[in-house]
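> Pasting the sequence and the predicted model now:
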Amino acid sequence: MSPTTILHCFSSFFFLFVILPHHSNADVGTSARYSPPYLPSGCYGTEASQFPSTNLFAAAGDGIWDNGAACGRQYRVRCISAEEPRTCIPDQSIQIKIVDYAASAVSPPSTAGTTMVLSDKAFGTIANASASMINIEFQQ
């Protein structure tokens, strides 16, 4: 092999495996926020112990509700964009627990039809709390 051929092969390898973005198992969706009261919830009724001590929890939208199978699932969530610039808190991700179904939550979400509706605390941890909807990346 000529030095030019070797260099070309190395360059191709470098580009394909180092420069191209790595594959991610995360999904992309939207999120709204909701405020108290949070009880009763669609997953655990009036049981107050359903909420994590961090208050980082959410109600599942139709896309992840899965006829109630989403109850108790935990997701890593981060804000990736919003209509208003600088809404997302950079490099901030949270772990939330699904405790409710957005369509039947006691408190209405700030925007209907989103992938998940985050508690006020969860939403404010990854985005400007004045926003009504954000685009998120999430992974179970």
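Alright, I've got the coordinates. Numbering: from 1, shown residues only.

> can we go C-alpha only for contacts and neighbour counts from here?
Will do.

> in this structure, which spans are helices?
For the chain, the helices defined by DSSP state H occupy 3-14, 62-65, 120-126.

> Could you pull out the buried residues of stretch 124-134?
Using 16 or more other Cα atoms under 10 Å as the test for burial, stretch 124-134 gives 124-129, 131-134.

> State the number of residues packed around the residue lying closest to Asn55 once chain neighbours are set aside.
Excluding the flanking residues, the one nearest Asn55 by Cα to Cα, 6 or more residues apart in numbering is Lys121, at 6.3 Å. For Lys121, the neighbour count with other Cα atoms under 10 Å is 16.

> try it against this one:
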Amino acid sequence: MMTNEYFGGWKFAASACNGYQNDRVMIAAASDAFWAGGSACGRNYKVECRGATNQGDPNPCRGQDYMVVKIVYYCPSGCQGTIDLSQEAFAAIANPDADKTEISFHQYVDHLLMLLSAVALVSNCML
């Protein structure tokens, strides 16, 4: 999915998903496009910088090829992008001075973690 991303630069506050739980810094807010009444809470998304918008830095992508972020906030209507990344997550893939970039993102599932959890569950069942 291609979209514009807005670097909002928000600071830590109580999240819509987890209250005051520390969700670290690689976090994001979901817009109405995929918030789905809060069902996006806790989901991980792989976000990749794809290039410039018609504003700001003509070559904003830098750093890592992609970043995995966790949805912990809601970005209300009027949000400047489909997904709003924390300062740290945005800076990992793009120049923070760029303000907006073209990105792609999709839901990310760590299959190895799921496999390890399933193995642990099977082991517990065998006891």
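Cool, got the structure. Keep in mind the model is a prediction, meaning the values are calculated, not measured.

> which one of the helices of structure 1 has the most crowded surroundings?
Ranked by mean neighbour count, these are led by helix 120-126 with a mean of 20 (mean count of other Cα atoms under 10 Å).

> corresponding residues in structure 2 for it?
Matched against structure 2 by TM-score structural alignment, helix 120-126 of structure 1 falls on residues 87-93.

> longest helix in structure 2, by residue count?
Looking across structure 2 with DSSP H, the single longest helix is helix 111-126.

> so where do the strands sit in structure 1?
Assigned by DSSP state E, the strands in structure 1 fall at 27-34, 57-60, 74-81, 93-101, 116-119, 134-139.

> Adding distance to Gly45 of structure 1, write those out as a markdown table.
A markdown table is the format used below for the strands of structure 1 (distance: least, Cα to Cα, whole Å):
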| stretch | distance to Gly45 of structure 1 |
| --- | --- |
| strand 27-34 | 17 |
| strand 57-60 | 13 |
| strand 74-81 | 18 |
| strand 93-101 | 9 |
| strand 116-119 | 17 |
| strand 134-139 | 25 |
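
> ranking those by burial, who's on top?
Comparing these by mean neighbour count (mean count of other Cα under 10 Å), strand 57-60 ranks first with a mean of 30.

> what stretch of structure 2 does it fall on?
Aligned by TM-score structural alignment, strand 57-60 of structure 1 falls on residues 27-30 of structure 2.

> want to throw the buried residues of stretch 124-134 of structure 1 into JSON lines with distance to Tyr34 of structure 1?
Shown next, in JSON lines, are these (distance: Cα to Cα, whole Å):
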{"residue": "Gly124", "distance to Tyr34 of structure 1": "11"}
{"residue": "Thr125", "distance to Tyr34 of structure 1": "14"}
{"residue": "Ile126", "distance to Tyr34 of structure 1": "14"}
{"residue": "Ala127", "distance to Tyr34 of structure 1": "14"}
{"residue": "Asn128", "distance to Tyr34 of structure 1": "14"}
{"residue": "Ala129", "distance to Tyr34 of structure 1": "11"}
{"residue": "Ala131", "distance to Tyr34 of structure 1": "12"}
{"residue": "Ser132", "distance to Tyr34 of structure 1": "9"}
{"residue": "Met133", "distance to Tyr34 of structure 1": "11"}
{"residue": "Ile134", "distance to Tyr34 of structure 1": "13"}
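
> between the residues you listed, which is nearest Leu39 of structure 1?
Leu39 of structure 1 has its nearest neighbour among these in Gly124, at 20.1 Å by Cα to Cα.
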